[in-house]
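> output the structure for:
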Amino acid sequence: MATISDPHMAVVRPVTPRTPGGCEECLTERSPWVHLRLCLTCGHVGCCDSSPLKHAGRHAGSAGHPIVQSFQPGEGWRWCNVHEAMV
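Reported below is the predicted structural model:
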């Protein structure tokens, strides 16, 4: 998979997942999720765009935090929501 040099990587910092047990909003709402994404700006854990409520994408849009990383075991890829590309 090709990656790009992305200026949004400047906002990436070491983060602690705020809800390591699952999507922050889905845990509160008792909603199911498919896969999880970790915001690399603030540590928000949200569900992916294949999940019913798409909390990771909503968080990126409302908070302006562009880069997420897969929060699935064994995965480490990163995605820029602004450029819609792997980084």
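> every contact and neighbour count from this point should use C-alpha atoms.
Noted.
> do you have the strands of this structure handy? List them.
36-39, 45-47, 67-70, 78-80, 85-86 (DSSP state E).
> out of these, the one nearest Ala10 is which?
Shortest separation from Ala10 across these is recorded for strand 67-70, at 9.6 Å, computed as C-alpha to C-alpha.
> what about stretch 22-34, how long is it end to end?
Using C-alpha to C-alpha, to the nearest Å, the span of stretch 22-34 from its first residue to its last is 10 Å.
> show me what counts as buried in it.
Buried residues in stretch 22-34, defined by neighbour count with 16 or more other C-alpha atoms under 10 Å: 22-26, 33.
> adding distance to Cys47, write these out as CSV.
Written out in CSV, the entries for those read as follows (distance: C-alpha to C-alpha, whole Å):
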residue, distance to Cys47
Gly22, 8
Cys23, 5
Glu24, 8
Glu25, 9
Cys26, 8
Trp33, 6
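> here's the other one to compare against:
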Amino acid sequence: MSRQSEAIDTSVPPSGTGCVECDATGGWWFHLRRCAACGHIGCCDNSPSQHATAHAEATGHPVIQSFEPGEDWFWDYRTDNFLDGPVLAAPTQHPQDQSVPGPQGRVPADWPSKLHP
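All right, here's what the predicted structure looks like:
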């Protein structure tokens, strides 16, 4: 079994439509990322809390996929590079009507100043 196939499980659905930790704490996100191994949805590294990377570091799950509409790229934290990957279990993106940043109602008016470069 290849390292890539060990890091990607195409049968696992996403954990929800938003960042698990941000939803639990009332936080907000810029963009969403999906763990390719377990389906955990976390916020991107530009987001204030960077939960997708924290999840990868805590679990050892090294591959994420964008959870943004129209994006299907994968990222491998082990190599710090994009990679090609298979189609994951549906849904493969957050709902089209979900705000970006999101979720609506929790994003501060000065959100651009709170993003990580």
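> to Arg18 of structure 1, which of the strands of structure 1 lies closest?
Comparison of these against Arg18 of structure 1 by C-alpha to C-alpha identifies strand 45-47 as nearest, at 6.6 Å.
> who are the packing partners of the closest one?
Based on contacts counted as 3 or more C-alpha pairs under 8 Å, 6 or more residues apart in numbering; DSSP states H and E, the elements that strand 45-47 of structure 1 packs against are helix 24-29, strand 36-39, helix 55-63.
> okay, the ones you listed in JSON lines with distance to Val45 of structure 1 next?
Below are those laid out as JSON lines (distance: least, C-alpha to C-alpha, whole Å):
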{"stretch": "helix 24-29", "distance to Val45 of structure 1": "6"}
{"stretch": "strand 36-39", "distance to Val45 of structure 1": "5"}
{"stretch": "helix 55-63", "distance to Val45 of structure 1": "7"}
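> nearest to Thr16 of structure 1, of these?
Once C-alpha to C-alpha is applied to those, the stretch that comes out nearest is strand 36-39, at 9.2 Å.
> map Trp28 of structure 2 onto structure 1.
The pairwise alignment with structure 1 assigns Trp28 of structure 2 to Pro32, based on TM-score structural alignment.
> check contacts around its match.
26, 51-52 (C-alpha atoms under 8 Å, 6 or more residues apart in numbering).
> let's see that with 10 Å instead.
22-23, 26, 47, 51-53 (C-alpha atoms under 10 Å, 6 or more residues apart in numbering).
> and what of Gly22 of structure 1?
Contact analysis of Gly22 of structure 1 by C-alpha under 10 Å, 6+ apart lists 32-33, 35-37, 45-47, 71.
> look up how far Pro32 of structure 1 lies from it.
Distance of Gly22 of structure 1 to Pro32 of structure 1, given as C-alpha to C-alpha: 10 Å.
> could you do Cys47 of structure 1 as well?
Counting by C-alpha to C-alpha, the gap from Cys47 of structure 1 to Pro32 of structure 1 is 9 Å.
> what do the two both touch?
Shared contacts of Cys47 of structure 1 and Pro32, defined by C-alpha under 10 Å, 6+ apart, comprise 22-23, 26, 53.
> and of those, the nearest to Glu84 of structure 1?
Each of those was scored against Glu84 of structure 1 by C-alpha to C-alpha, and Leu53 proved nearest at 19.0 Å.
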